[in-house]
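Colleague: kindly generate the corresponding structure for this input.
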Amino acid sequence: MTLTELSIHSERLVKLENDFSHFDDTLQRLSLKKISMTTDQFMSFRNVVNLSLIETGLEEIPDLSLFSRLEYLSVREGRLLDARRLAAAPALRALVLEAPDAALAAVPRLKRATFINAYATDRIFGNCSELESLSVERGSLNALRAGWLAGCARLRRLDLHDNLLEALPDSLLTDAVALTYLDLSHNMLRALPSDLLKRSKTLTHLNVSHNLLTAVPNDLFVHTRQLLRLDLNHNRLTAVPSTLPNGPFELKRLDLSHNQLTDLPESFWFPVTAIASDLNLDLSHNKLSQLLNVSSTEMKLFKGINLSHQL
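Modeller: You can find the predicted model right below:
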């Protein structure tokens, strides 16, 4: 019987006692949790395609240059101090790294990269010409330099939720012309650059909820004509942009709940009611005492509308 997949998980840290070297040519997927091993034991798995290491006590990434088939690597190690050898894996295309104190180096050729609790303030994902998905979550990002995504022309998904971002550079997404999903939620953003989405013509999902926004630039959505979902909830908005959004309007969900909206202008209702039958609109938890610019007949057109909990 050929062993192609092996998972060994423990509730406490134990040593790997077995010799698995005879599976060297057949084992493709390996997952170890709280299983410590020697360097020789680790190297015996050099033909794996998918490798997951969770709380194994690893302090340094061994030499991965011989892991010629390794395409997916997930490392969740609280004690890891040196992860610079990740770049040595010649076939690595997908990486998940949770190592708060690890020294990092750029990893080229990645298609998908996720960094959790990492001090990821520079281009740790390497040459991003092939990068399609990038997530930096639950980390300490508080600023991004202008060229942080330079060359990321294939990037489709960018997730920066749950960081400490206070501002974004105007040119952050200049090269990310294929972007469809952008999550900036749970940060400390007080404003958005008016040109942020200028080249994001393929964007379908935008989440900027749970920030400190008091306003949104009027022309922010001029080029986002394929937008399907927009989350602006849990901010401090007192007004909505007059061109939200402009052009072909395909929104399926618009969440403006938990803000400080007191009025909605006619310039907002005119495009919204035009696609009401497909739209779920959430305006709950605001300060809308009355809605003068929309009739009860028009309200019935919506697929769903929530106006509850007005202060």
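
Colleague: could you use CA atoms for every contact and neighbour count after this?
Modeller: Will do.

Colleague: quick one: list the elements packing against the longest strand belonging to the chain.
Modeller: Looking across the chain with DSSP state E, the single longest strand is strand 5-15. Applying 3 or more CA pairs under 8 Å, 6 or more residues apart in numbering; DSSP states H and E, one finds that strand 5-15 contacts strand 29-36.

Colleague: here's the other one to compare against:
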Amino acid sequence: MANSKLFSCLIFLLFVFNTANSQGLKVGFYDKACPRVEAIVQKVINDTMSKAPSLAGPLLRMHFHDCLVRGCEGSVLLNSSTHKAEKDAVPNLSLRGFQIIDNVKTALEKECPGIVSCADILALVARDVTVADKGQSWQVETGRRDGRVSNITEALLDLIPPTSNITQLKSGFQRLGLSVKDLVVLSGAHTIGTSHCSSFTDRLYNFTGVGDTDPTLDPEYIARLKLKCKPDDTTTLAEMDPGSFRTFDVHYYTNVAKRRGLFQSDGALLDDGETKAYVGLQATNHGSTFLEDFGVSMVNMGRIGVLTGTTGEIRKVCSKVNES
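Modeller: The predicted structure follows:
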């Protein structure tokens, strides 16, 4: 009972902390200091998507991976001479598109030097790549400042792995101050992008350590994945939403409902009443609310652990902290 009360207290304090910090965020934060910020970000992203559309998924995921570790303060972008930063952690090695963030930052520094944070760039880019893949736009709150710490160990501990079950997913999102609905909605980001086979081959070849397959996964889907991914394959990429992986739509939920979610964390959405109901609602594709819900949950996620006011800094270069 004492441990339960302590846990509830910690969750409450985290929620209060996140809420207090997020009060420094608002839509249009840069209206006076850098009024063209969103137009500049959008232009760079649209140019990028016309040449390299496969970067949409990784750039969206970059914002996720930033927010889940230390909050949305740009720490995933920092380099380390000793390879001990967040981006050096195994779950982040598949992130791509850092040079695109640098391109956005360069364009913004030319327009309004020292004004726009790298953390805000990640949030704006996440919205714009979603729209570029035919998703629905949302108003992005800005006003974040950049952190000065990036630690590989924190990334290893705090990023929620794709092997998570529903209990682990719910507790992980609760720890961040996010709801069960946020969990199932944000999982829908898997509607675009690809994954290395190594992230899910245990489900195909060695689910419980005895050479078996995951019984919750559709057998036909298993057979299809085995044709693409061999047991020790670490390089081949598989579509997270087959047939629709470059279109931001509800097809992901159709796959999950058919037990064809690529990751264990996808399939786990069928193991809870609330998340399963949401999957079913979106899978019918009649009056789907997913595109609108996604924007709401992205705003919620974008408030996690933000630095505002005079905390943190506005980095001149996104990959390194400012010189003291």
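
Colleague: tm score of chain vs chain?
Modeller: Here the superposed chains carry a TM-score of 0.20, computed using TM-score structural alignment, normalised by the length of the first structure; 110 aligned residues with a CA RMSD of 6.6 Å.

Colleague: any buried residues in the helix or strand harbouring Phe294 of the second structure, and which?
Modeller: Using DSSP states H and E, the element containing Phe294 of the second structure is helix 290-301. Buried residues in helix 290-301 of the second structure, counting neighbours by 16 or more other CA atoms under 10 Å, are found at Phe290, Leu291, Asp293, Phe294, Gly295, Val296, Ser297, Met298, Val299, Asn300, Met301.

Colleague: so how far is Arg224 of the second structure from Ala238 of the second structure?
Modeller: Ala238 of the second structure sits 11 Å away from Arg224 of the second structure, going by CA to CA, to the nearest Å.

Colleague: between the two, tell me which one has more neighbours.
Modeller: Remark: of Ala238 of the second structure and Arg224, Ala238 carries more neighbours, 19 against 10, as counted by other CA atoms under 10 Å.

Colleague: assumed the more buried one was part of a strand.
Modeller: Yes: using DSSP: H, G, I helix; E, B strand; the rest coil, the assignment for Ala238 of the second structure is a strand.

Colleague: give the contact list for it.
Modeller: Thr194, Ser195, His196, Cys197, Lys228 (CA atoms under 8 Å, 6 or more residues apart in numbering).

Colleague: dump those into JSON lines; add distance to Val131 of the second structure, neighbour count and secondary structure as well.
Modeller: Shown next, in JSON lines, are the contacts of Ala238 of the second structure (distance: CA to CA, whole Å; neighbours: other CA atoms under 10 Å; DSSP: H, G, I helix; E, B strand; the rest coil):
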{"residue": "Thr194", "distance to Val131 of the second structure": "18", "neighbour count": "22", "secondary structure": "strand"}
{"residue": "Ser195", "distance to Val131 of the second structure": "21", "neighbour count": "19", "secondary structure": "strand"}
{"residue": "His196", "distance to Val131 of the second structure": "24", "neighbour count": "17", "secondary structure": "strand"}
{"residue": "Cys197", "distance to Val131 of the second structure": "27", "neighbour count": "23", "secondary structure": "helix"}
{"residue": "Lys228", "distance to Val131 of the second structure": "30", "neighbour count": "12", "secondary structure": "helix"}
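
Colleague: quick one: which of the residues you listed is nearest Phe12 of the second structure?
Modeller: Set against Phe12 of the second structure, the nearest of the contacts of Ala238 of the second structure by CA to CA is Ser195 (34.7 Å).

Colleague: I'd say that closest one and Glu239 touch.
Modeller: Yes: Ser195 of the second structure is in contact with Glu239 according to CA atoms under 8 Å; the separation is 6.5 Å.

Colleague: how about stretch 29-41 of the first structure: buried residues?
Modeller: So, applying 16+ other CA under 10 Å, buried residues of stretch 29-41 of the first structure: Arg29, Leu30, Ser31, Leu32, Lys33, Lys34, Ile35, Ser36, Met37, Gln41.

Colleague: before we move on, what about stretch 100-116 of the second structure?
Modeller: Ile100, Ile101, Asp102, Asn103, Val104, Lys105, Thr106, Ala107, Leu108, Ile115, Val116.

Colleague: please list the members of those residues that lie in helices.
Modeller: Among these, the members found in helices (DSSP state H) are Ile100, Ile101, Asp102, Asn103, Val104, Lys105, Thr106, Ala107, Leu108.

Colleague: need the residues you listed in CSV (columns: distance to Cys9 of the second structure).
Modeller: As requested, those are exported to CSV (distance: CA to CA, whole Å):
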residue, distance to Cys9 of the second structure
Ile100, 41
Ile101, 38
Asp102, 40
Asn103, 43
Val104, 40
Lys105, 39
Thr106, 43
Ala107, 44
Leu108, 41
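
Colleague: if we take those, which one ends up nearest to Val180 of the second structure?
Modeller: Ile101 (30.3 Å).

Colleague: am I right that the closest one is in contact with Ala123?
Modeller: No: in terms of CA under 8 Å, Ile101 of the second structure does not count as a neighbour of Ala123; the distance is 10.8 Å.
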